[in-house]
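Trainee: what would the 3D arrangement of this be:
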Amino acid sequence: MKKTLAALIVLALVGGFSWLLQLVYGAGITNMNNFVPWGLYIVGFMIFTGVAAGSLMLAGAAWLFDSLAGYRPYTKIITFLGVFCGLVGAGLFIFVDLGNPQRGIYMLLSPNLSSPQVWDAGILSLYGLTGSLLMYKLWMVSQGKAVAADMKNISRLAIGAGLLVIVTSFAFVLLVSSPAWNNPGEPVSFLFAAVIAALAVLMLALSHLQKVAYCAVPEPLVSRMGYVASLLLALELIFLVGEACIGFYAPYGEEAETVFWQLTGKGAAFYWAEILAILMGCMALARSKVKAGSWLALLAVFLIKYNLLQSQQLNPLLPFAGPSVYNPPALGVYIPSLPEVGTALGIVAVACIMGIIGLAKFKSFFAPREEV
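Mentor: Below is the predicted model of the structure:
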């Protein structure tokens, strides 16, 4: 554990140094530009937001439905790792994406309430508040000051808050000038991806805690999570195939160009890697191969979000004026620069460090109890 923590601290320091480089030399050292203003940091934000939302839904469902009562002893761990560590990761990704950190003050002093970005901030705040209330109620239960019946209302709130992850998609769906994003099915895809990411992270975490003898986790509980993630991966695949079929049926127009760019164009390698990751993750989880399936599921979600961003940004409805060589189709694909990768890895490391130290320092609180 000490070696793992040391490696994560090194990664966090590398991330901090990479971010400082961006502050000193500007965003020019990243591969984001006027054509691709949303890159790796927004991908990370979407994934961590999904982990927080999915964890809220799982923790709430465990107390709302008796058929999921087996997960109740682990809801404190789920809430801490999934919700709070997830929010830390999501918040840091947005923070570094601002460029100048002082821009965050503008949102606080003069928020534009019609902006989906402000809605995202509100949703993250709601997650934090709901997670705190849920953790407080879980503490009450562990102290014998509350019973399962007292958890019903907060469980409904947790599930409802988690479902609001679809609001994160509005920053894309409401852009009518971006045909590939302006899709009514995108909010559902965001919901599926959120639950998949949360289940994958929690399966890896619970399996590791079982391995290091932190707590006993029955294998059937983890396998059931894998089956649900497998089903949702299959539904994501159906959504992707549906989009491709629409592009084939009407092979003209702006949205069709984006579809063909992914299928046979410069974005094909990423697109088919996404399809392969979904298929392999789905099969692995269906066969109860938790570790491999969870990593493949996370890779699939990463590629889903990555391709969502680059496919539309590199195939805009109206390209910029000027020579074609300066327009997105001539740029190929978006590949994050080393400072971007370093910063992103540092943020992931910070979230992991928080989880490791938190679980170690408060083991007596997080350890599952039979009476729960």
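Trainee: drop to CA atoms for contacts and neighbour counts, all remaining ones
Mentor: Will do.
Trainee: from Ala198, how far out is Leu299?
Mentor: Applying Cα to Cα, to the nearest Å, the value for Leu299 to Ala198 is 13 Å.
Trainee: correction: the previous question concerned Arg156.
Mentor: Distance, Arg156 to Ala198, using Cα to Cα: 18 Å.
Trainee: how about Val372?
Mentor: 23 Å.
Trainee: one step back: with neighbour numbers in mind, choose between Leu299 and Ala198.
Mentor: For Leu299 versus Ala198, neighbours defined as other Cα atoms under 10 Å are more numerous around Ala198 (31 against 17).
Trainee: does the more buried one really touch Thr49, like I thought?
Mentor: No. Shown here, Ala198 and Thr49 do not form a contact pair, counting by Cα atoms under 8 Å, at 9.3 Å.
Trainee: please, which helix or strand holds Leu231?
Mentor: Using DSSP states H and E, Leu231 maps to helix 219-249.
Trainee: buried sites along that helix?
Mentor: 222-223, 225-237, 239-240, 243-244, 247 (16 or more other Cα atoms under 10 Å).
Trainee: cool, and stretch 261-272?
Mentor: Buried residues in stretch 261-272, counted by 16+ other Cα under 10 Å: Trp261, Gln262, Leu263, Gly265, Lys266, Gly267, Ala268, Phe270, Tyr271.
Trainee: stretch 178-197 now?
Mentor: For stretch 178-197, burial by neighbour count (16+ other Cα under 10 Å) applies to 178-183, 186-197.
Trainee: just stretch 110-123 next, same as before
Mentor: Going by 16+ other Cα under 10 Å, stretch 110-123 has these buried residues: Pro116, Gln117, Val118, Trp119, Asp120, Ile123.
Trainee: what about stretch 164-180, distance to the chain center?
Mentor: Averaged C-alpha coordinates place stretch 164-180 at 16 Å from its chain's average position (Cα atoms, centre = their mean, to the nearest Å).
Trainee: let's see this one next, to set against the first:
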Amino acid sequence: MELFKRNKAATAVLIVLACVGVGAWIYQLMGGLAVTGMSNGVSWGAYITMFMFFVGLSAGGLIVASSASVFHIKAFKQVAMPAVILSTVCICLAGMFVLIDLGGIQRVWRVVTGPNPASPLVWDICVITCYLVINILYLHFMRKGAERAVAMVSRFALPCAILVHSVTAWIFGLQIAKEGWFSAIMAPIFMASAMDSGLALLLIVLSALNASGRFKTPKELIASLAGLLATCIAVDAYFIFCEVLTMGYPGAAGAETLALMVTGPTAPFFWFEVIGGLLVPFCVLVFAKNRAKTGLVVGASVLVVAGVLCKRVWLLFTSFIGQNVAGAPGVMTADGWAMAGSYAPTLVEVTIIVGVVSVGALGFMALASKLLQPAAEEETVPAATSRTSAPELEFDPQVA
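Mentor: All right, here's what the predicted structure looks like:
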């Protein structure tokens, strides 16, 4: 594996972190979810936060790759393979966090024997499974060079990518008892943030592959994807503004939740996302001259990914600050009954998360080493061909 050989020190560190993470997970299996910071007051924690985050990260790659075939955008075909590899790894990590959050892997069989068809959680499991299968088929057909099969899978991949993020959003958006989640535009908010975080991660990975010499992406294509990222950031910011305006309008029921969001315990995450994850990257990428500079594109992309992670934090935990029912007797804590629960991830949770991310990084390196065409081989393509395919997002006139 070429990437492993070129990055021996990084590979060794990732293997160690992955092993430590597995050890922490075994410890959690032995002690149960009591070793985490979760409780009956805050039933979802860092694992579900990372689940939402990685589901979103998987969007950008598959949408870019499928758009190459569905909308005949020739330039996107150049990065279809690394994009789908990234999407596959991210959706696998999202599934791993769900299994870890169950507390015991032996509970998985209940999904088959006792599913509740009315539950968005069951919908999400079905859609994520289909999403993973589509990613695997996509990789298989691209490796075989079966363009007709790739085009066929693309037509299912694009709506499935939209559906998987919509269903994940409905897990929260249909929770009537949580004012911060119960929203008709929760699915569009998830979809918009999935697009900008997924595209941002793809740009970071493509730049890293460029630097390693394993896979070359033309600067013109990087700039074009960065322009698309700027558009997605603007759409994401618009949906957030709509939600905040609706919650904060005089007389609206969500004013108290909004106050917690902007001034409460989760306020630092909210303001970092607004300023660092939306405003700053947009101001950088909206100018064409900045999009031509790879360093600025990567920096803005890192801010976008960090901002979306912060969004997942404030979105999840702000609604846990208040009680589901006014006047509820409280929740059980180590010191007895309390009127509200509190949460902070324990060392066990942090270790497991780092281990899972390390497994994902190793998985991407393995797949990239096996499936990506080396840059040296790409350079054998005549320069004239490169010039016609790389600079612009040309649309193939053929009909779908």
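Trainee: picking up where we left off before, from the buried residues of stretch 261-272 of structure 1, pick the one nearest Pro37 of structure 1.
Mentor: Comparing the buried residues of stretch 261-272 of structure 1 against Pro37 of structure 1 with Cα to Cα picks out Gly267 as the nearest, at 17.6 Å.
Trainee: so the closest one versus Gln313 of structure 1, what's the distance?
Mentor: Remark: distance between Gly267 of structure 1 and Gln313 of structure 1 (Cα to Cα) = 12 Å.
Trainee: what segments of the stretch 1-150 of structure 2 are helices?
Mentor: Assigned by DSSP state H, counting those that start in this stretch, the helices in the stretch 1-150 of structure 2 fall at 2-6, 8-31, 46-70, 80-101, 109-113, 120-144, 147-173.
Trainee: could I get these as JSON lines with distance to Ser358 of structure 2?
Mentor: Below are those laid out as JSON lines (distance: least, Cα to Cα, whole Å):
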{"stretch": "helix 2-6", "distance to Ser358 of structure 2": "13"}
{"stretch": "helix 8-31", "distance to Ser358 of structure 2": "5"}
{"stretch": "helix 46-70", "distance to Ser358 of structure 2": "13"}
{"stretch": "helix 80-101", "distance to Ser358 of structure 2": "10"}
{"stretch": "helix 109-113", "distance to Ser358 of structure 2": "27"}
{"stretch": "helix 120-144", "distance to Ser358 of structure 2": "20"}
{"stretch": "helix 147-173", "distance to Ser358 of structure 2": "24"}
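Trainee: so Ile176 of structure 2: helix, strand or coil?
Mentor: Assigned by DSSP: H, G, I helix; E, B strand; the rest coil, the conformation of Ile176 of structure 2 is coil.
Trainee: for it, which non-adjacent residue is closest in space?
Mentor: Leaving aside its sequence neighbours, Ile176 of structure 2 sits nearest to Phe182 (Cα to Cα, 6 or more residues apart in numbering; 5.5 Å).
Trainee: repeat for Ser288 of structure 1
Mentor: Counting by Cα to Cα, 6+ apart, the residue nearest Ser288 of structure 1 is Ser223, at 5.6 Å.
Trainee: need the contact list for that neighbour.
Mentor: For Ser223 of structure 1, the contact set (Cα atoms under 8 Å, 6 or more residues apart in numbering) comprises Leu285, Ser288, Val290.
Trainee: any idea of the angle the helix or strand hosting the first one forms with helix 219-249?
Mentor: Looking back up the chat, that one is Leu285 of structure 1. Element membership for Leu285 of structure 1, per DSSP H and E: helix 268-286. Counting by axes from the mean of the first three to the mean of the last three Cα atoms, to 10 degrees, helix 268-286 of structure 1 lies at 150 degrees to helix 219-249.
Trainee: how big's the offset between the next helix or strand along the chain from helix 268-286 of structure 1 and structure 2?
Mentor: Per DSSP H and E, the first helix or strand lying C-terminal to helix 268-286 of structure 1 is helix 290-313. With mean Cα distance after the TM-score superposition for structure 1, helix 290-313 of structure 1 departs from structure 2 by a mean of 0.9 Å once superposed.
Trainee: could you find the closest non-adjacent residue to the aligned partner of Ile47 of structure 1 in structure 2?
Mentor: When structure 2 is aligned by TM-score structural alignment, Ile47 of structure 1 is paired with Phe53. Spatial nearest neighbour of Phe53 of structure 2, excluding adjacent residues (Cα to Cα, 6+ apart): Leu309 at 6.1 Å.
Trainee: which ones are touching Met225 of structure 1?
Mentor: Per Cα under 8 Å, 6+ apart, neighbours of Met225 of structure 1: Leu199, Met203.
Trainee: swap in Tyr74 of structure 1?
Mentor: Phe366, Ala367, Pro368.
Trainee: I figured the second one hits Ala216, correct?
Mentor: No. In this structure, Ala367 of structure 1 sits apart from Ala216 without contact. The criterion is Cα under 8 Å, and the distance is 9.2 Å.
Trainee: for the host helix or strand of Trp337 of structure 2, the distance to its chain's centre please.
Mentor: Counting by DSSP H and E, the element that carries Trp337 of structure 2 is strand 336-338. Chain-centre distance of strand 336-338 of structure 2: 36 Å, with Cα atoms, centre = their mean.
Trainee: how about the helix or strand following it, which residues are buried there?
Mentor: Sequence order places helix 347-371 as the next helix or strand after strand 336-338 of structure 2, per DSSP H and E. Residues of helix 347-371 of structure 2 classed as buried by neighbour count (16+ other Cα under 10 Å): 348-365, 367-369.
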